[in-house]
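1. here are the coordinates; sequence isn't available:
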């Protein structure tokens, strides 16, 4: 059996990052993916696809993306169901993300955030220093980062 999904689109809003009772991070978001054709009015339509991402990747995804960010996600399609407050069965189909790629540079992301009037830029480590085993630090410039 094969169940693989690969999508490229734009985030419709910031990731909704929550934690389970056991402390596991889970992020929910919607990706707007353009259809490869135009409708009868000559306009391009989009599909809005729900996705969920778990654990440390969820925290990273929430920290480095936001509304309007162009991203690629890879994962599997999953359908689940639950009973709502009115006693009705609700079915949800979503992509469970295994892997993601950021498809815009840090400069493009900061420019988009400024135009949208959204919060501060994506969280960066203070002083661009990362701890190594043994408590020594390495200095990383913004040019070294892939986003």
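-> Yes, it's here. All values derive from a computational prediction rather than experimental measurement.
2. alpha carbons only for contacts and neighbour counts from here, please
-> OK.
3. contact partners for the most centrally placed residue in the chain?
-> The centre of the chain sits closest to residue 61, judged by Cα atoms, centre = their mean, with a distance of 5.0 Å. If a contact means Cα atoms under 8 Å, 6 or more residues apart in numbering, then residue 61 has residue 15 as its contacts.
4. pull out the buried residues from the strand or helix carrying it.
-> Assigned by DSSP states H and E, residue 61 belongs to helix 55-64. The neighbour-count check on helix 55-64 (16 or more other Cα atoms under 10 Å) flags 57-59, 61-64 as buried.
5. over to stretch 62-77?
-> Applying 16+ other Cα under 10 Å to stretch 62-77 flags 62-76 as buried.
6. helices - which of these land there?
-> The helices, defined by DSSP state H, take in 62-64 from the buried residues of stretch 62-77.
7. out of those residues, who's nearest residue 22?
-> Nearest to residue 22 among those is residue 62, at 19.3 Å by Cα to Cα.
8. just give the closest residue to that closest one, not the sequence neighbours.
-> Spatially, and ignoring its direct neighbours in sequence, residue 62 is nearest to residue 15 (5.4 Å; Cα to Cα, 6 or more residues apart in numbering).
9. structure B:
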């Protein structure tokens, strides 16, 4: 039998980090995932999926992910239940994450902070914000040269002849 889930979406709020009585870290958050089709009104619907992650991955998620962060989650679906104060049985279905991937560089603007709407990440001159396009050649995309009112996105690695200074504090592991 197979129980495997792979999701890519944006966090709806900052992860909530707690510790068990034995000192094991556990973080929970909700990830918003757009459905791949539109409804009859032409709108895309979104699923809000609860995620739970344990141990070191939980601490990393709490330290490095924030509301709006793009994240990939690999895990399994789990259903639990309990009896509430009114005596009713409550069922909760959530994803127990084996792995949480940070899909944006630290400090990247999130979709809810720009004017691109519909949860899509901001355009980045065709290179997704990572590395230079082809050596030191300038981007020759005609759209970038003709539209003076478009926001400009600078390549943070444009000076690729110099070493990149990264502190161990900036690494999520």
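-> Alright, I've got the coordinates. No experiment lies behind these values; they were computed from the predicted model shown.
10. what TM-score do the two superposed chains give?
-> Superposed pair, TM-score by TM-score structural alignment, normalised by the length of structure 1: 0.75. Supporting alignment: 120 aligned residues with a Cα RMSD of 2.2 Å.
11. one step back: which of the buried residues of helix 55-64 of structure 1 sits closest to residue 80 of structure 1?
-> Ranked by distance to residue 80 of structure 1 (Cα to Cα), the buried residues of helix 55-64 of structure 1 are led by residue 58 at 19.7 Å.
12. quick check: the closest one vs residue 42 of structure 1, distance?
-> 37 Å (Cα to Cα, to the nearest Å).
13. residue 93 of structure 2: neighbour count?
-> Using other Cα atoms under 10 Å, residue 93 of structure 2 has 13 other residues around it.
14. is it true that it touches residue 76?
-> No. At 10.5 Å, residue 93 of structure 2 and residue 76 do not qualify as touching, with contact defined as Cα atoms under 8 Å.
15. just to revisit the earlier point, check the gap between the residue nearest to residue 62 of structure 1 and residue 37 of structure 1 for me.
-> Relative to residue 37 of structure 1, and taking Cα to Cα, residue 15 of structure 1 is found at 28 Å.
16. please enumerate the strands of structure 2.
-> Assigned by DSSP state E, structure 2 shows strands spanning 5-11, 16-19, 25-38, 44-54, 70-83, 89-102.
17. let's have these in CSV, adding distance to residue 171 of structure 2.
-> Below are the strands of structure 2 laid out as CSV (distance: least, Cα to Cα, whole Å):
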stretch, distance to residue 171 of structure 2
strand 5-11, 20
strand 16-19, 19
strand 25-38, 19
strand 44-54, 19
strand 70-83, 16
strand 89-102, 11
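18. contacting residues around the closest residue to residue 31 of structure 2 other than its chain neighbours?
-> If the residues on either side of it in the chain are set aside, residue 31 of structure 2 comes closest to residue 11, at 4.5 Å by Cα to Cα, 6+ apart. Residues in contact with residue 11 of structure 2, defined by Cα under 8 Å, 6+ apart, are 29-32, 65-71.
19. what's the counterpart of residue 11 of structure 2 in structure 1?
-> Counting by TM-score structural alignment, residue 11 of structure 2 corresponds to residue 11 in structure 1.
20. for residue 109 of structure 1, see how far away that match is.
-> Separation of residue 11 of structure 1 from residue 109 of structure 1 (Cα to Cα): 12 Å.
21. same question, residue 50 of structure 1
-> Per Cα to Cα, residue 50 of structure 1 is found 22 Å from residue 109 of structure 1.
22. could you do residue 95 of structure 1 as well?
-> From residue 95 of structure 1 over to residue 109 of structure 1 (counting by Cα to Cα), the distance is 24 Å.
23. now residue 34 of structure 1, nearest residue through space, not along the chain?
-> Going by Cα to Cα, 6+ apart, residue 34 of structure 1 has residue 46 as its nearest residue, at 4.1 Å.
24. neighbour-wise, which of residue 15 and residue 37 of structure 1 wins?
-> More crowded of residue 15 of structure 1 and residue 37, by other Cα under 10 Å: residue 15, with 24 against 11.
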